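# quick one, what's the 3D model for this:
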Amino acid sequence: MEIAMKLSGLSALLLVALGVGSAAPALAMTNGTPADGDGHPAVVALLRSDGYWARPFCSGILLTGKVVLTASHCLQAALFFQQSGSQILATNDSQLQQDSAGWLPISTLIKVSAAASIVLNPAYRNGYDHDVSAMVLASPIDVPADAFPALPPTNILDELKASKYLQQATFAVLGYGIVEKPKGRWVSQFTGERRVGLLGFSALDKRFIHQSQLVNKGEDGACNGDSGGPSLLQIGGTNYVVGVTSTGDIPCYSTNVAARTDTDEALDFLTRVLAENP
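Below you'll find the model as predicted:
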């Protein structure tokens, strides 16, 4: 498949450009986490397409029918793909009809919309700093109103850490990444399913939530293809999107790192994008 070979080469160049080294972009849900089905219809896959074939490269979540919250490094990749002639799409189909190499005909997608604009966080340069950005779709993806997550109050995670709430918290992390399972050796496969994993809390700093991902203790986690997917935390009956999957250890077995969305910078940025795209 000529287009597949071409885009695979571009993807390899992109990883070099991003400087992937000791930490890797969370470009798979590990430990055989369950398929999400219709549980979180606001979670989307980001795809690059030549107009016929498409392939997921990151994940995200709809804040409204048209505004997708995702990672800045995902949208840097999207800009790279656009410059190379690819179209950027988003779909919330819970099951993608991917082949063994991860490609799918776009004609198989039920709900899909093209990117109208990519709004890269102005503070973002490279790597994983300021890794919260947004994409605006040309047409809305229809989901139930109660499926959209709430943006968190400013610095709520610091308050929750101080109150010891985070130490017992469970984060729901979602994405369309490759599934990896430890079976003597790590094996991965394309399933095309949106999946949900449950993680615990490890540490918090000014930029990131460090979530535990101890597969030997039955915990789940994100990896390849899940970058930009949400970290959801339920507080008082409200489902807040408190982070987006950003990075982690290369084997994807010990730590998931999510860029915080409760900082002044992230909330100011997202509030502005939402106001400009009602």
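# contacts, neighbours, all on C-alpha from now
Fine.
# show me the longest strand that occurs in the protein.
Across the chain, the strand with the greatest residue count (assigned by DSSP state E) is strand 238-249.
# need the contact partners of the helix or strand that that strand is followed by.
Per DSSP states H and E, the first helix or strand lying C-terminal to strand 238-249 is strand 255-260. By CA atoms under 8 Å, 6 or more residues apart in numbering, the residues outside strand 255-260 that reach it are 71, 130-132, 207-214, 221-222, 231, 242-249, 266.
# same check, this time on stretch 33-46
56-63, 88-95, 143-144, 147-148, 174-176, 179, 193-197, 220, 229-230.
# I have a second one here; can you model it like the first so I can compare?
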Amino acid sequence: MIAYRQVVRAMSIGVMGLLALGCSGTDLTAPEEGPTENVQSPIINGSPDGHDAIVGTYTGSSLCTGTIVSTKGTTGYVLTAAHCCESDSPPKQVRIGADFRAAKAYTVKSYLAHASYTGNPGSSYDFCMVSFNDGDGNMQVIPALPPELNNVKVGDTLDAVGYGRTENEPHGSSNLALKRLHVTYKVKGIGTSGLETDFDSRQGGTCEGDSGGPDLVTVGGKTYVYGVHSTVDTYDCNNTSTSGVVSKVSPWIQNFISAN
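Here you go, the predicted model:
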């Protein structure tokens, strides 16, 4: 395990113009379109992903990824990373769709970062829950993996999903496709706390903007969120990345859903 990591940051994106993307008809700010000739695949070595339960979260200037892990009536509950829920730049929208720019946007009701998150890169509790109303209750869901089903071990294959940038674009680039892509990878290591799992990004993985996105696992024919993207070792996303293991915070997830 590498002791210090850069956080897989929420990706800052240019802001320009207004688009009516909200279900209430309210005008919502949209990210600026980048030059199409230079657009790359957003997740390293990825391909298009079809899970509409995997969404974007937007602060008004930066993007993260998250997963709808539960619903209650017309309320959806998104699991993302705590560093995507900073108090000075909180999540304002949840966007549902394969293309972040064209996705439907819904206003965030509430959010809560895990109380044990320290704010330091590599914190083991880099988790945040976000609630929103979609208006019709037709949301797709990928549940968080419960502890009793967590048998993931080193060498197992998981599926990482996100809207983030590629390794070929400069840090902070606004020249982005912002499409939801996925890539499979093998687990390289699991931390002694059980709250971290490593994988080698050089073979394909997460980068800036994929923060909060899921690592998916299939158990008994059903798909679950095993991990939440948290950190990378380098800004070019060409080394080891880390995710937090959600089964270790299962009671906290359920408590947020019950209270909101």
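# quick one: the longest strand of the first structure aligns where in the second structure?
Mapped onto the second structure using TM-score structural alignment, strand 238-249 of the first structure spans residues 222-233.
# ends of stretch 186-203 of the second structure, what's the gap?
Using CA to CA, to the nearest Å, one end of stretch 186-203 of the second structure lies 9 Å from the other.
# to clarify, my last question referred to stretch 130-138 of the first structure.
Across stretch 130-138 of the first structure, the terminal residues are separated by 25 Å (CA to CA).
# only the buried residues of that stretch, if you could.
His130, Asp131, Val132, Ser133, Ala134, Met135, Val136, Leu137 (16 or more other CA atoms under 10 Å).
# kindly report the same for stretch 177-190 of the first structure.
Gly177, Ile178, Val179, Glu180, Lys181, Ser188, Phe190.
# and if you look at stretch 65-81 of the second structure?
Those would be 65-71, 75-81, for stretch 65-81 of the second structure by 16+ other CA under 10 Å.
# list the contacts of that stretch.
Contacts of stretch 65-81 of the second structure (CA under 8 Å, 6+ apart): 53-57, 64, 113, 126-144, 162-163, 209-214, 225, 228-230, 257.
# if we can go back for a sec, now a PyMOL select for only the buried ones of the contacts of stretch 33-46 of the first structure.
Burial among the contacts of stretch 33-46 of the first structure is assessed by 16+ other CA under 10 Å; the matching PyMOL selection reads:
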select buried, resi 56+57+58+59+60+61+62+63+88+89+90+91+92+93+94+95+143+147+148+174+175+176+179+193+194+195+196+197+220+229+230
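# who does the longest helix seen in the first structure touch, helix- and strand-wise?
The residue-count maximum for a helix in the first structure (DSSP state H) belongs to helix 2-18. Judged by 3 or more CA pairs under 8 Å, 6 or more residues apart in numbering; DSSP states H and E, helix 2-18 of the first structure is in contact with helix 72-83.
# still on that earlier bit, now, which of the contacts of stretch 65-81 of the second structure lie within helices?
Judged by DSSP H, helices contain the following of those: Ile257.
# check the alignment and tell me where Val173 of the first structure lands in the second structure.
Under TM-score structural alignment, Val173 of the first structure pairs with Ala160 in the second structure.
# work out for me the element its match sits within.
Short version, using DSSP H and E: Ala160 of the second structure is in strand 157-162.
# please pick the buried ones from the contacts of strand 255-260 of the first structure.
Listed as buried from the contacts of strand 255-260 of the first structure are 71, 130-132, 207-214, 221-222, 231, 242-249, 266; burial here means 16+ other CA under 10 Å.
# now Val161 of the second structure: closest residue in space, sequence neighbours ignored.
His182 (4.2 Å; CA to CA, 6 or more residues apart in numbering).
# oh, that last question was meant for Glu219 of the first structure, not what I typed.
That would be Gln213: by CA to CA, 6+ apart, it lies 5.5 Å from Glu219 of the first structure.
# what do we get in the second structure for that neighbour?
Using TM-score structural alignment, Gln213 of the first structure pairs with Ser201 in the second structure.
# check contacts around its match.
Neighbours of Ser201 of the second structure in contact, by CA under 8 Å, 6+ apart: Ile44, Cys237, Asn238, Asn239, Thr240, Ser241.
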